[in-house]
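Trainee: structural data only, the sequence is not supplied:
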């Protein structure tokens, strides 16, 4: 995977995960299935951070 694609996808995952998390806690409006999003949001954001780290670090 290219570095730019990896960083872009990782940042998108972080933003989406943060959005789901904040919505599930009611900080950015309300959303149905809040319990599921409260679990999936941080997991998605964490995977996004890991993807950005791997993409930036690159092959050694």
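Mentor: Structure's in. What do you need? This one's a predicted model, so the numbers in the text were calculated from it and none came from an experiment.
Trainee: drop to CA atoms for contacts and neighbour counts, all remaining ones
Mentor: OK.
Trainee: ok, residue 48 to residue 6 distance?
Mentor: 9 Å (CA to CA, to the nearest Å).
Trainee: take a look at this one as well, against the first:
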């Protein structure tokens, strides 16, 4: 099975737009995946806001990319 990217979809231009806009991404994960996902989002230029549920309350952590 061969996968091809449609000529109308340009991943580089989409990544470029994400980096230009730097959208704050609300990322709800478990504690195991939180750091990895935060690093992935930072690498593509989208600062993460990680939500973690602890004892029934949500704690929000916003990672500063600077």
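Mentor: Okay, I see it. None of the values given here were measured: they were computed from a predicted structure.
Trainee: where does the TM-score land?
Mentor: The TM-score (TM-score structural alignment, normalised by the length of the first structure) is 0.36; 32 aligned residues with a CA RMSD of 3.0 Å.
Trainee: re the thing from before, higher neighbour count, residue 48 and residue 6 of the first structure?
Mentor: residue 48 (24 against 18; other CA atoms under 10 Å).
Trainee: ok, the residue nearest to that one when sequence neighbours are not counted to residue 35 of the first structure distance?
Mentor: Of all residues not flanking residue 48 of the first structure in the chain, residue 10 sits nearest, at 4.1 Å (CA to CA, 6 or more residues apart in numbering). According to CA to CA, residue 10 of the first structure and residue 35 of the first structure sit 23 Å apart.
Trainee: wouldn't the residue nearest to residue 48 of the first structure be in contact with residue 51 here?
Mentor: Yes: using CA atoms under 8 Å, residue 10 of the first structure is in contact with residue 51, at 5.3 Å.
Trainee: pick out whichever of the two has more residues nearby.
Mentor: residue 10 (24 against 21).
Trainee: quick one: contacts for that one?
Mentor: 47, 48, 49, 50, 51, 52 (CA atoms under 8 Å, 6 or more residues apart in numbering).
Trainee: how many residues are close by the first one?
Mentor: Put plainly, it is residue 47 of the first structure. Neighbourhood size, residue 47 of the first structure [other CA under 10 Å]: 16.
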